[in-house]
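# What follows is a protein structure lacking sequence information:
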């Protein structure tokens, strides 16, 4: 996806309703647009966190005066789960207690907090425990497709969990091939699965912290951005790895890939 189109989608996406509309209008899979939306929300939270914390006393006061977690979330355009965390911490609850409440909200004795927390968790598609769980599942699906593809190609490989079990303590890719395979005329020794859209800024971070080290340790590799990537990445990426998206696997495992492309964290 060229950067101009990516930035158009980035600016246009503000809710999951926008995902459906833009998907139909531009014939772009919902999974790609959902991934871009998720990255936008996370980035917006990072940028606005300081301003939000500065209003902490005011926000807590408004909650004490009757405004709900969800109402405050909408008022300050901040994720409901993080709003509830702010208020509960100010009420004297520890981080450990709050984590327990998120997993077991019906155990909360205070009726108002229980009701509002359940309401918040059910509406937060980005920072709630359920959203985090689905993100993890999404990552596992991408890895499972690669594992299936490698087995179909009769490739001998070790996955990251197995490397850890064998005592590897350094940074490891998702898949290390015991025997390299040729992709686009180049030998590939490892594969890294990213169940997201490859945005240039985030890619630079991954290249520095992961891809470069994998290449130095194991040789050339393949990075898979399942939901596509900015083509500008190809202009500036370093040596030691290739980049692919879902198209690379489509012809070999079409059913798995098509289902994955429609994966949207929304309920």
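Cool, got the structure. In this text the structure is predicted, and so the values were computed from the model without any measurement.

# Please count neighbours and contacts with C-alpha atoms only from this point.
Will do.

# can you count the residues close to residue 2?
Residues lying near residue 2 (other Cα atoms under 10 Å) number 11.

# and the comparison structure, right after this:
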């Protein structure tokens, strides 16, 4: 995807701020898939939440949200957290976590902050929250949130595994020998791509020793972060490699091929095996 198209897609999403804009975008850009648009939409929303994090996550504001929640609940109203999340423009799951933290600090951990592990465990299992009203409110937030929360985390993990399987199945079909990240961790590597080829391949004239699978769209922020935290580390350990952003990426970001990192949006067809005899028999 060209940067100009990406920026136009973002502008449309920000104007409508709802997934209903997908239809409008697909009418304009017929080659963009729902997966691509969903990934871009989610990334943009998460960036927004990070930018406004400091507004919501300070003690005074958190206490204000908790007081508003309590005063409204006393009126026996329902869907309180969802309405409040919409009013303050915050992810429902993030607001639910704030309220749960405040509740625990005033009940089980009086005068102290509730342990993060305890809050996370209750977010994963809202039924464990002893206050039945709060339990229902938290569960409702988790089920209604498309971007945060334990359900979203599980879905993302599952999609990631699905595309890793797609990658390894393709390699198995072609008969290429490789090590999975679990194999490399067992050998003591701390930074591991999804696949380390036992014998390098050539794609578009570039050597590929490893392949990383990303079930997401590659925008400027995520790609820069991955380069710093992952891709250059793989390059240092294993040499040049390839990253597959299955939901597409901004074409102008593919600028490191000569340095050893290639970006793709699918598994390449034009592969040259440097030693065909090394294939799995």
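That came in fine, so what should we check first? Because the structure is a prediction, the values reported are computed rather than measured.

# TM-score them against each other, please.
The TM-score (TM-score structural alignment, normalised by the length of structure 1) is 0.86; 248 aligned residues with a Cα RMSD of 1.9 Å.

# any idea how far the aligned partner of residue 48 of structure 2 in structure 1 is from residue 181 of structure 1?
Correspondence of residue 48 of structure 2 to structure 1, assessed by TM-score structural alignment: residue 44. Distance, residue 44 of structure 1 to residue 181 of structure 1, using Cα to Cα, to the nearest Å: 40 Å.

# Name the nearest residue to the equivalent of residue 236 of structure 2 over in structure 1, ignoring sequence neighbours.
Using TM-score structural alignment, the equivalent of residue 236 of structure 2 in structure 1 is residue 216. Spatially, and ignoring its direct neighbours in sequence, residue 216 of structure 1 is nearest to residue 240 (7.7 Å; Cα to Cα, 6 or more residues apart in numbering).

# Around the counterpart of that neighbour in structure 2, count how many other residues there are.
Under the alignment (TM-score structural alignment), residue 240 of structure 1 maps onto residue 260 of structure 2. Residue 260 of structure 2 has 19 neighbouring residues, counting by other Cα under 10 Å.

# Pretty sure residue 236 is one of the things residue 260 of structure 2 touches, is it not?
No: the pair residue 260 of structure 2 / residue 236 is not scored as a contact, 10.0 Å apart, by Cα atoms under 8 Å.

# And the helices in structure 2, which stretches?
Assigned by DSSP state H, structure 2 shows helices spanning 3-16, 21-28, 34-51, 53-56, 59-73, 80-88, 92-106, 116-124, 132-144, 150-174, 181-186, 220-226, 232-238.

# Any chance you could list what contacts the third one?
Outside of helix 34-51 of structure 2, the residues that reach it under the criterion Cα atoms under 8 Å, 6 or more residues apart in numbering are 10, 13, 19, 22, 90-91, 146-147, 216-217, 219, 247-248.

# Now render the residues you listed as JSON lines, adding distance to residue 120 of structure 2 and neighbour count.
As requested, the contacts of helix 34-51 of structure 2 are arranged in JSON lines below (distance: Cα to Cα, whole Å; neighbours: other Cα atoms under 10 Å):
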{"residue": "10", "distance to residue 120 of structure 2": "32", "neighbour count": "17"}
{"residue": "13", "distance to residue 120 of structure 2": "31", "neighbour count": "22"}
{"residue": "19", "distance to residue 120 of structure 2": "28", "neighbour count": "13"}
{"residue": "22", "distance to residue 120 of structure 2": "32", "neighbour count": "20"}
{"residue": "90", "distance to residue 120 of structure 2": "18", "neighbour count": "19"}
{"residue": "91", "distance to residue 120 of structure 2": "16", "neighbour count": "24"}
{"residue": "146", "distance to residue 120 of structure 2": "18", "neighbour count": "16"}
{"residue": "147", "distance to residue 120 of structure 2": "16", "neighbour count": "20"}
{"residue": "216", "distance to residue 120 of structure 2": "25", "neighbour count": "25"}
{"residue": "217", "distance to residue 120 of structure 2": "27", "neighbour count": "26"}
{"residue": "219", "distance to residue 120 of structure 2": "29", "neighbour count": "22"}
{"residue": "247", "distance to residue 120 of structure 2": "29", "neighbour count": "22"}
{"residue": "248", "distance to residue 120 of structure 2": "32", "neighbour count": "25"}
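
# With distance to residue 171 of structure 2 as added columns, please give those residues in CSV.
Compiled in CSV, these are given as follows (distance: Cα to Cα, whole Å):
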residue, distance to residue 171 of structure 2
10, 35
13, 37
19, 35
22, 33
90, 42
91, 39
146, 33
147, 32
216, 20
217, 22
219, 26
247, 20
248, 20
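
# and those residues, which two are the farthest apart?
Largest separation among the contacts of helix 34-51 of structure 2 by Cα to Cα: 90 and 248, giving 27.7 Å.

# and the gap between the match of residue 240 of structure 1 and residue 171 of structure 2?
21 Å.

# what does residue 122 of structure 2 give?
40 Å.

# again, but for residue 153 of structure 2
Taking Cα to Cα, one finds residue 153 of structure 2 at 27 Å from residue 171 of structure 2.

# what about the two, which has more around it?
Applying other Cα under 10 Å to residue 153 of structure 2 and residue 171 shows that residue 171 carries more neighbours, namely 18 against 12.

# What's the match for that one in structure 1?
Aligned partner of residue 171 of structure 2 by TM-score structural alignment: residue 150.

# Residue 117 of structure 2 too?
Under TM-score structural alignment, residue 117 of structure 2 pairs with residue 96 in structure 1.

# Neighbours of its match, how many?
Neighbours around residue 96 of structure 1, by other Cα under 10 Å: 8.

# Against residue 235 of structure 2, how distant is the counterpart of residue 86 of structure 1 in structure 2?
Counting by TM-score structural alignment, residue 86 of structure 1 corresponds to residue 98 in structure 2. Separation of residue 98 of structure 2 from residue 235 of structure 2 (Cα to Cα): 40 Å.

# again, but for residue 168 of structure 2
20 Å.

# Over to residue 259 of structure 2?
9 Å.

# If you count surrounding residues, which of those two has more?
Neighbour count, other Cα under 10 Å: between residue 259 of structure 2 and residue 235, residue 235 has more, with 19 against 13.
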